[in-house]
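*Asks:* Sequence plus the predicted model coming up.
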Amino acid sequence: MKFGIYRLNYLLNSIALIDLKEEYGAEVSFLSFYRAWNHCNIENDLSWLNWVLSSPSDVLLTWEPWLIPPAHHAPEIQPDFSLKNITSGMYDTYIRAFASILAAFQRTIFLRPMHEMNGCWYPWCGTVNQNTPDDFINAWRHIKKLFVEADASNIKWVWSPYTSSYPDNSENGICSYFPGDNQIDMIALDGYNWGTLNESGAWQSFLELFGKGYDIVTSLSTKPVIIGEVGCTEFGGEKSKWINNMFLILSSKFSRIQILIWFDIDKECDWRIASSDSALDTFKKNAKIYFK
C-alpha cells in the first residue's frame, strides 16, 4: 500500500518529501490537490497546473465544478454548476481546454472530478440544484467524452463517493452514481472520524467508517480502490489507538485498498497526523511496516 497526503496547495519538492518521509515514516507517493472551476477561465489554470504537475510524486487532482468563495453561506446552492448545465455543453470550452492542457503532460494524472457526489454539500451532489444521480452519470460521461476527444490518454479516472450517503436513502445510495466499469480506472472513498464534533457525537473506528462503503464499491467493480481522503479528530476518543487499529484492519479487511491519502490539514478540526505526539508516533511506527 502507498501513502499520500493533502496539505492545502503546498508543492513538496524532493527535499521536502525526504523530510516528510523521515517525519511520518513513509515515502509520500501521492500528492493530492484540488482545483475549482471558478470562472472557467483556462488562463487561470495554466501556471498552477505547471507548478502542480512538476511534482516528483504522483498527483491526484480533484476537479470541482463550483465557485470559490461562494456568494452566500450555502456553497452547495450554485445552480450555474448544476449537473444538467454541465451535460448541456455550457462548460465544454473550458473542459476541452483543461483536457488539452493535461494531455500535453508526459505523465499519468489521476483525475477525480465531482467527488463525494452522494453527499449534500457540493453543487454537483445528487440531492441539490435539482440534480439526480442519473444527472451525475450523464455529466461524468460527458466530461470523459470530451477528454477522449482531446486525446488525453494519460488520464486515470477516479470515481469517488463518500463512504456514507447523506441523506442516507436508496435513491441517494452509492450504487446510484456508478457510471460503469468502462468509465473509470480507480475508485476512491472519502471518510472522516468526526468523533464528538458531529451531531451524533459518535466515535467511529476505521472499520465502522469505511466498511459499508468499501463492501459496496468492491461489489460494483474490480478496479483498484484507494482512500482519497481520511482524517481523525482528537475529540471523543484516542486518536493514536484509532490510527493503530486503522493499520491493523487495513491489512485484513481492506485488502483491495492500494493507496491511502491523509487529509493533513487543520480545518474543521485538526485532522493532521501530527495533531498530537501520540498520534504521530503511532502513525510513524505503523507506516514503516505497512507502506511500501
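*Replies:* Sure, I can see it.

*Asks:* For the rest of this, base every contact and every neighbour count on C-alpha atoms.
*Replies:* OK.

*Asks:* ok, the closest residue to Q204 other than its chain neighbours - how many residues close by?
*Replies:* Spatial nearest neighbour of Q204, chain neighbours left out: N193 (5.6 Å); criterion: C-alpha to C-alpha, 6 or more residues apart in numbering. Counted by other C-alpha atoms under 10 Å, the residues lying close to N193 total 26.

*Asks:* Okay, N193 and N118: tell me how far apart.
*Replies:* For N193, the distance to N118 equals 18 Å [C-alpha to C-alpha, to the nearest Å].

*Asks:* D264 now?
*Replies:* When distances are taken as C-alpha to C-alpha, D264 and N118 turn out to be 23 Å apart.

*Asks:* Compare the two and say which is more crowded by neighbours.
*Replies:* Neighbours per residue, other C-alpha under 10 Å: of D264 and N118, the larger number sits with N118, 30 against 21.

*Asks:* which residues touch the closest residue to the more buried one other than its chain neighbours?
*Replies:* Using C-alpha to C-alpha, 6+ apart and skipping the chain neighbours, the partner closest in space to N118 is S165 (5.2 Å). S165 makes contact with N118, G119, N172, G173, I174, according to C-alpha atoms under 8 Å, 6 or more residues apart in numbering.

*Asks:* Quick check, the second one in contact with N131.
*Replies:* If I follow you right, that is G119. No. The pair G119 and N131 does not pass the contact test of C-alpha atoms under 8 Å, sitting 11.9 Å apart.

*Asks:* who touches both of those two?
*Replies:* Listed as contacting both G119 and N131 by C-alpha under 8 Å, 6+ apart are C125.

*Asks:* neighbour-wise, which of those two wins?
*Replies:* The residue with more neighbours, out of G119 and N131, is G119; 23 against 17, by other C-alpha under 10 Å.

*Asks:* Can you tell me what sits against the lengthiest helix in the chain?
*Replies:* Counting residues, the longest helix found in the chain (DSSP state H) is helix 133-149. Residues from elsewhere that reach helix 133-149, judged by C-alpha under 8 Å, 6+ apart: 83-84, 86-87, 92, 95-96, 99-100, 113, 117, 124-126, 171-172, 176-179, 183.

*Asks:* Can you give the distance from it to the centre of its chain?
*Replies:* Its chain's average C-alpha position is 18 Å from that of helix 133-149, according to C-alpha atoms, centre = their mean, to the nearest Å.

*Asks:* related to what we said a few turns ago, the residue nearest to N118 in helix, strand or coil?
*Replies:* State at S165, reduced to three classes by DSSP: H, G, I helix; E, B strand; the rest coil: coil.

*Asks:* L60 too?
*Replies:* Per three-state DSSP, the secondary structure class of L60 is strand.

*Asks:* now swap in L111 and tell me
*Replies:* When states are read from three-state DSSP, the local structure at L111 comes out as strand.

*Asks:* let's bring in a second model and compare:
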Amino acid sequence: MKRRQLLTLLAVTGTAACGTSPAATTATATPSGAPVSVPAPATTERLGPALTATSPPPSPSTSVSPPVTGKPGVMLGSYLALGGRTLRQSLALRRRQLSREQRIVHRFYPWDGYLPASEPDVAAASRLMVSWHGAPWAGILDGGSDAMIRSVARKLKAMDRPILLRWGWEMNGDWFAWSGAANGQDPAGYVTAWRRLHRIFADQGATNVSWIWSPNWNSSPDVPWNRMQSYYPGDAYVDWVGVSGYNFYGESPSTLFGPVTRRYGGRKPIILSETSAVRDRARYIERLHTWVADTPAVGAVVWFDTDIQEGTDHDFRIDADPSALAAYRSMAQDPYFNA
C-alpha cells in the first residue's frame, strides 16, 4: 500500500487524520494508525505535582494500575464520523445497533484552532477522549506556545468532566509535522515538549485530564533513532499508553498490539487508541475480542468508526458488512467490554 501523506482536519468538524506507514523491515508489512483510548489508573483523574520540562524520567513501577472504573474489564468506545450524519445521529445509530452507550467518545482538536467549550452530545456516562494535534517542536520548546497551551488547559479544565488527552500521537511515524522525522530526528525534543505541556497543565490545575502517550504500532522509518521507546516521556508524565494499529496487511491483534503491551503493560494501562478492520473484518473483530479478553493490561479499545476518512477509500465502520456488525455487537455485549 502506498503511504499516505499527512491529512489533518479539524476534529470538531468530524474529520480526523489517519496515516499509513510503509512496510517495515520485518517480515510483516506495516500500515500506521489513526486515532483511540483506555481506562486510566486510579490516580489518573488528577495529575501529579508540577514537573519541570527537564525533570529526569522516574523509575518505572512494576504493577499494573486498575482501570478508573474500579472493576476489571475494558472500556469500549469509538471515533464516530459517519457520512450524512451528525455526531448525535451517529451516536444514536450505534446505540440502537449495540444496545449500549459508547464508554469512550473520541474527538480531534486542532493545535491552535477552535476548541469547543463543551461536548453536549457526549453522554455523561461516556469518557471524552481528545486527540490534540501536535506541532513542530521548536515552537513549543522556545516557550512561544505557552500562552496557547495554558488556554487549552483552562478550557479542558472548564469542561468539568474526565478527559483522556492524547497529544502528538504517532510521533514515530513520518506523516505528521510533530514526528521525529520532521523534527531533526531527535526524539529527546519530543520528550521535552511533552513534559512542558504536562507541567503547564498541572500549573493550570487541569486535574480532570489524563495523559495518553500513543505511538504507532511500528516505526517509520524503521531505524534505531526512531524506536518508539525513545519518545517515552517517563512514567510520571504518562497515565495511559496508547497504540494505533490497523490490519491493512492482514496483521493480527497480537502483532499490532502485543509488543507495546509487553513493553509497557506492567507499568501503565494500555489503550488501543485507534484500530479498525480493513481486511477480513469479522475475523479481525473476533480475534480482537479474544485477544483483549485474554490481555488484562488492556483497559480500553477505541474503534476508528468512519466511512468518510479524507484521503482513503477504506470503510472503517463497524457495520461495513453484516458479519462485521454481528462480530462487533458480540464484543460490545460481552460484560467484560462494559467496564
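*Replies:* It's in. Quick caveat: nothing in here was measured; it's all calculated off a predicted structure.

*Asks:* rewinding a little: would you quantify the distance from the counterpart of the residue nearest to Q204 of structure 1 in structure 2 to R281 of structure 2?
*Replies:* Here N193 of structure 1 is matched to N247 in structure 2, going by TM-score structural alignment. Taking C-alpha to C-alpha as the criterion, N247 of structure 2 is separated from R281 of structure 2 by 9 Å.

*Asks:* Helices of structure 1, start to end?
*Replies:* Ranges of helices within structure 1 are 14-24, 43-52, 83-88, 92-103, 133-149, 206-220, 239-250, 277-290, based on DSSP H.

*Asks:* L20 of structure 1 touches S14, doesn't it?
*Replies:* No. Shown here, L20 of structure 1 and S14 do not form a contact pair, counting by C-alpha under 8 Å, at 9.8 Å.

*Asks:* These two: who's more crowded?
*Replies:* L20 (15 against 12).

*Asks:* And E116 of structure 1, what's its match in structure 2?
*Replies:* In structure 2, the position corresponding to E116 of structure 1 is occupied by E170, as judged by TM-score structural alignment.

*Asks:* and that match, what does it touch?
*Replies:* Contacts for E170 of structure 2 were tallied using C-alpha under 8 Å, 6+ apart; they are G33, F176, S179, S214, P215, N216, S244.

*Asks:* Now with 7 Å, please.
*Replies:* S214, P215, N216 (C-alpha atoms under 7 Å, 6 or more residues apart in numbering).

*Asks:* any idea which of those is the one closest to Q333 of structure 2?
*Replies:* S214 (26.7 Å; C-alpha to C-alpha).

*Asks:* counterpart of that closest one in structure 1?
*Replies:* Applying TM-score structural alignment, one finds that S214 of structure 2 aligns to S160 in structure 1.

*Asks:* swap in T290 of structure 2?
*Replies:* Taking TM-score structural alignment as the criterion, the aligned counterpart of T290 of structure 2 in structure 1 is L248.

*Asks:* before we move on, what about V260 of structure 2?
*Replies:* Using TM-score structural alignment as the criterion, the counterpart of V260 of structure 2 in structure 1 is G213.

*Asks:* and its match, what is it in contact with?
*Replies:* By C-alpha under 7 Å, 6+ apart, the residues touching G213 of structure 1 are T163, S164.

*Asks:* Against D190 of structure 1, how distant is it?
*Replies:* Here G213 of structure 1 is placed at a distance of 9 Å from D190 of structure 1 (C-alpha to C-alpha).

*Asks:* mean shift of the lengthiest strand in structure 2 relative to structure 1?
*Replies:* Among the elements of type strand in structure 2, defined by DSSP state E, the one spanning the most residues is strand 298-306. Average distance, strand 298-306 of structure 2 versus aligned residues of structure 1 after superposition (mean C-alpha distance after the TM-score superposition for structure 1): 0.5 Å.

*Asks:* chain center to that strand, what's the gap?
*Replies:* 8 Å.

*Asks:* now do stretch 152-169 of structure 2
*Replies:* Here stretch 152-169 of structure 2 shows a centroid-to-chain-centroid distance of 14 Å under the convention C-alpha atoms, centre = their mean.

*Asks:* Name all residues that make contact with the residue opposite N50 of structure 1 in structure 2 once aligned.
*Replies:* For N50 of structure 1, the aligned residue in structure 2 is S118 (criterion: TM-score structural alignment). Applying C-alpha under 7 Å, 6+ apart, we find S118 of structure 2 in contact with M159.

*Asks:* mind running it again at 10 Å?
*Replies:* S118 of structure 2 makes contact with K155, L156, A158, M159, D160, R161, according to C-alpha atoms under 10 Å, 6 or more residues apart in numbering.

*Asks:* and those residues, which are buried?
*Replies:* Buried subset of these (neighbour count, 16 or more other C-alpha atoms under 10 Å): K155, L156, R161.

*Asks:* Centroid-nearest residue for structure 1?
*Replies:* G228 (3.9 Å; C-alpha atoms, centre = their mean).

*Asks:* Show me what W225 of structure 2 lines up with in structure 1.
*Replies:* Under TM-score structural alignment, W225 of structure 2 pairs with E171 in structure 1.

*Asks:* I misspoke; the intended subject was Y79 of structure 2.
*Replies:* Using TM-score structural alignment, the equivalent of Y79 of structure 2 in structure 1 is Y6.

*Asks:* ok so, going back, the alignment partner in structure 2 of the residue nearest to the centre of structure 1 and H106 of structure 2, how far apart?
*Replies:* G228 of structure 1 is assigned S273 in structure 2 as its aligned equivalent, the criterion being TM-score structural alignment. The span separating S273 of structure 2 from H106 of structure 2 equals 9 Å under the rule C-alpha to C-alpha.

*Asks:* same deal with R166 of structure 2?
*Replies:* Separation of R166 of structure 2 from H106 of structure 2 (C-alpha to C-alpha) stands at 10 Å.

*Asks:* So which of these two has more stuff around it?
*Replies:* When R166 of structure 2 and H106 are compared for neighbours, H106 comes out ahead with 30 against 27, by other C-alpha under 10 Å.

*Asks:* give the contact list for whichever residue in structure 1 pairs up with the more buried one.
*Replies:* H106 of structure 2 maps onto S32 in structure 1 when the alignment is built from TM-score structural alignment. Taking C-alpha under 10 Å, 6+ apart as the criterion, S32 of structure 1 is in contact with 4-11, 52, 57-62, 110, 228-229, 261-263.
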